[in-house]
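Chemist: my questions are about this predicted structure, shown below with the sequence.
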Amino acid sequence: MAFEDLLSRFGDWTDDVRGRLNSNFDIAPYTWFRVGGPAQLFFNPADEADLAYFLKHLPSDIPVTVIGLGSNMLVRDGGVEGVVIRLSGKAFTSIEVEDDLTVSVGAAMPDMRFATQIAKQGIAGFSFYKGIPGAIGGALRMNAGAHGAETKDRLIAARAVDRAGVIHDLTPDDLGHGYRTCAAPADYIFTKAIYRGEAGDPEALKVEMGEVSAYREDNQPTKERTGGSTFKNPDGKSAWRLVDEAGFRGFELGGAQVSAKHTNFLINTGDATAQDIERLGEMVRGKVREMTGISLHWEIKRIGSFEDDVQIVPFLDS
C-alpha cells in the first residue's frame, strides 16, 4: 500500500533538516525478519541536534516509531503510519573512553561490535553483549541481557530526545530498568549510553566473547531470518521449554516456522508474511495458555498496521 506523502504537508522547515527523508520507504530490508509494509516517512537524522530539530518541528499529530537495527521487531504488512526513525552513521555509533573506564557509546552502535571494540581496549564487563543481536538504543529500552548480566549492571547515564525535541540527560533511576523493561517515557529516543567498565586483559576477553558467540551459534538459529527471542520468560519458567512442551518445535504456518533449534525463535523460511509470523506466535501463546495456564508475552515488538481486511486478535492484551 502507499501512504499520503507527508513531506507535501510540512512546509519549508524541512529544508533545514540535514538527514535523509524518504516517503513510502520500504523498511523490510532493515529488519531481521525481512517482512512488512513501508514507512509513510523514513528519517535518518544526521546527529542528535538534527533529530531534536526535526521532532521539535514535526506536527504533534504525526506518530513516530523508532526501529534501531530491527532485530527484535516485526513490521506488519500494512506498513507504518507516520514517521519511522532509524539512527545510523558516525554521530550515533562513536565510542569514547575516559581514563576512569567510563565509556560513552552512540545508540546505533551494534551490541556485538561494541563488545568487540571495547574488549580490544582492555575494558571488561561487556562480553554479554556479544550474544545480543541489537543496538545500544534497543539495549537501553529493553534492558537487554544474557549470560547472567544486564544492561543496567554497567549503565551510569544515558541521553535521549523526546517527541517535542527536548534533549534529556538521564540517570539509572530515571530509566528504572527491570527484566526486559524500562520506565523511561515511550516517546524518548535514546541517542547515547554511558557505562563504567573495569580493567581487563584483551586476550582473556577475546576468549570470553568467543565462548559467548559459540554458545549462540550452537543454540540459536543465527543464520535464519528471525527476530530474536519471541517471548519473555515467565517467572521461574523458560519460554522455549513451554513452547516445546506444547508441541511446536519445527511447526510451520504459511512461510513462518517455530525454530527446530530453539523454540523461542520464530523464522521466516523465505516467503513468510508478517501475518504468518504473528498468527503463528498467537497460536503458540494460545496453546501454551490452554495447556499450562501460563501467559507468554511478546518480547518482539510488533509495529504498524495489518493489511486491509486482515486482523489478528490476540488472546491476551500484550
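Modeler: Yep, it's here.
Chemist: all contacts plus neighbour counts: C-alpha atoms, from now on.
Modeler: OK.
Chemist: residues contacting residue 125?
Modeler: Residue 125 makes contact with 154, 197-198, according to Cα atoms under 8 Å, 6 or more residues apart in numbering.
Chemist: could you measure from it over to residue 66?
Modeler: According to Cα to Cα, to the nearest Å, residue 125 stands 27 Å off from residue 66.
Chemist: likewise residue 166?
Modeler: In terms of Cα to Cα, residue 166 sits 16 Å off from residue 66.
Chemist: settle it for me: which of the two has more neighbours?
Modeler: Each of residue 166 and residue 66 has its neighbours counted (other Cα atoms under 10 Å); residue 66 has more, 20 against 15.
Chemist: out of everything not next to it in sequence, what's closest to that one?
Modeler: residue 85 (4.8 Å; Cα to Cα, 6 or more residues apart in numbering).
Chemist: all helices for the stretch 151-300 of the chain, in order.
Modeler: Listed in chain order, the helices of the stretch 151-300 of the chain (DSSP state H, counting those that start in this stretch) span 172-175, 202-219, 239-245, 274-292.
Chemist: the ones you listed: which one's closest to residue 260?
Modeler: Closest to residue 260 of the helices of the stretch 151-300 of the chain is helix 239-245 (Cα to Cα; 9.2 Å).
Chemist: and here's the other structure:
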Amino acid sequence: MIFPDLLPQFADWIGDVRGKLIANHPLAKVSWFRVGGPAQLYFEPADEADLVHFLKNLPAGIRVLTIGLGSNLLIRDGGVDGVVIKLPAKAFGQVEVLTDNRISVGAGLPDVKLATAAANAGIDGMEFYRGIPGAIGGALYMNAGCYGTETHQRVVCLRGVTREGDVIELSNADMDYRYRKSNGPKGVIFTSATFEGLPGDRDEILTKMRDITDRRESTQPTNTRTGGSTFKNPDGHSAWKLIDEAGCRGLRIGDAQVSEMHTNFLINLDAATAHDIELLGETVRNKVREKHGIDLSWEIRRIGHFEPGKEVRQFLDGDVFAGAH
C-alpha cells in the first residue's frame, strides 16, 4: 500500500526539523519479524527539542505511533497511516550513572545496554534487562520484565513529550503499572528515565547476566525472525505450556511457525507475511481455548492495516474465526 505524501502539507514548518523524515518508509526493515507495510511518514528526531518542535506543529488530526527496536511488534502488511516515530539510539541512548544506585538513560537505549552499564557501575537488580530484546522506551510502556523482576520495580521517574509537544516529568506512581502494561498519560513519547537498583559487585552481576544469556539461548529461538514472547501468561498458568498441551508446537501457516524450541514464540521461517503470523497466533488462541477454556491475550503489539481481503478476524471478539484447524 502506498499512502498520500504528508510532507507537502507541512511546508511552512517542516524545514526546521533536523531529524530524518521519509514518506512511505518500509517498516519491515525495523521489525524483528521482517514483515509489514510502510509508514505513511517515518520520523527519527535529532533530539528531544526536535521531537518537541515536530509534535507542536503536527496537525492534531494526524495519528502518531512510536516504535522501539521492533522486537515485540507485528506490523501488518497494509502499513501504518499517519506518523511513525522511532527514537534513534544515537540521539536517545545516553547513560548517566547517578548517586544512590541510580542510573539515568535515554529511551532509545537497548535494554541490554542498561543492564551492562548498571553492572559496570556496581548497581545490582538491573541484570534482568539482559533478557529483554527491546529498547527502554518499550520497557517503560509495557512494564517489561523477566526472571521475576519487572520495570515497575526499578523505574523511579520518567521524562516524555506529549502529543501536543509539551515536555512532562512522571513518577512511577503516575504510570499505574500492571502486568505487561502501563496506564499513564496517553500519547506520551518517553525520552528518558531514571532507574534505581541495589549496591552490588560488578563481577557477580556480570556472572548473573551471562547466566541469563545462556538460559535464553538454550530455551528460546533467539537467532530467528521472531517477536519475542507472543502471549501474556494467564493468571496461574504459563502460556507456553498451555500452547504446547493444545498441540501447537511446530504448527505452521505459510512460513509462520510456532517455535519448536519455545511454544510462546512465533517465527518467520523465511517468507512469512504479517497475515501468516497473525493468523497463526489467532489459531493458537483458538486451540488453547478449545483445549483449556482459557483466553490468551497478545503480548506482542500489533499495529497498522490489513491488506484488503486478508483480514484476520479475532475469534475472541465475537467474529467468525478464519484460522487453520
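Modeler: Thanks, I have the structure now. Small disclaimer: the values here were computed from a predicted structure and weren't measured.
Chemist: once they're superposed, what TM-score comes out?
Modeler: Superposed pair, TM-score by TM-score structural alignment, normalised by the length of the first structure: 0.98. Supporting alignment: 318 aligned residues with a Cα RMSD of 1.1 Å.
Chemist: ok, back up a step: most surrounded residue in the contacts of residue 125 of the first structure?
Modeler: residue 197 (20 neighbours).
Chemist: list the residues that contact that residue.
Modeler: 101-103, 123-126, 154.
Chemist: please, which helix or strand holds residue 39 of the second structure?
Modeler: If you go by DSSP states H and E, residue 39 of the second structure is part of strand 38-44.
Chemist: name the residues that touch that strand?
Modeler: Under Cα under 8 Å, 6+ apart, the answer for strand 38-44 of the second structure is 1-7, 19-28, 78-88.
Chemist: quick one: that strand to the first structure mean distance?
Modeler: When the first structure is overlaid, strand 38-44 of the second structure sits 0.4 Å from its aligned residues on average, using mean Cα distance after the TM-score superposition for the first structure.
Chemist: got the buried residues for that strand?
Modeler: Residues of strand 38-44 of the second structure classed as buried: 38-44 (neighbour count, 16 or more other Cα atoms under 10 Å).
Chemist: JSON lines for those residues, including distance to residue 295 of the second structure?
Modeler: Output for these, formatted as JSON lines (distance: Cα to Cα, whole Å):
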{"residue": "38", "distance to residue 295 of the second structure": "31"}
{"residue": "39", "distance to residue 295 of the second structure": "31"}
{"residue": "40", "distance to residue 295 of the second structure": "34"}
{"residue": "41", "distance to residue 295 of the second structure": "35"}
{"residue": "42", "distance to residue 295 of the second structure": "35"}
{"residue": "43", "distance to residue 295 of the second structure": "36"}
{"residue": "44", "distance to residue 295 of the second structure": "37"}
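Chemist: now for those, which pair is the farthest apart?
Modeler: Going by Cα to Cα, the pair spanning those furthest: 38 and 44, at 14.9 Å.
Chemist: counterpart of residue 24 of the second structure in the first structure?
Modeler: Residue 24 of the second structure maps onto residue 24 in the first structure, with residues paired by TM-score structural alignment.
Chemist: which strand or helix spans its match?
Modeler: Residue 24 of the first structure belongs to strand 20-26, assigned by DSSP H and E.
Chemist: please apply the same query to residue 139 of the first structure.
Modeler: Going by DSSP H and E, residue 139 of the first structure is part of helix 136-142.
Chemist: between the contacts of residue 125 of the first structure, which is closest to residue 305 of the first structure?
Modeler: Of the contacts of residue 125 of the first structure, the one sitting nearest to residue 305 of the first structure (Cα to Cα) turns out to be residue 154, at 36.5 Å.
Chemist: fine, thanks again, bye for now.
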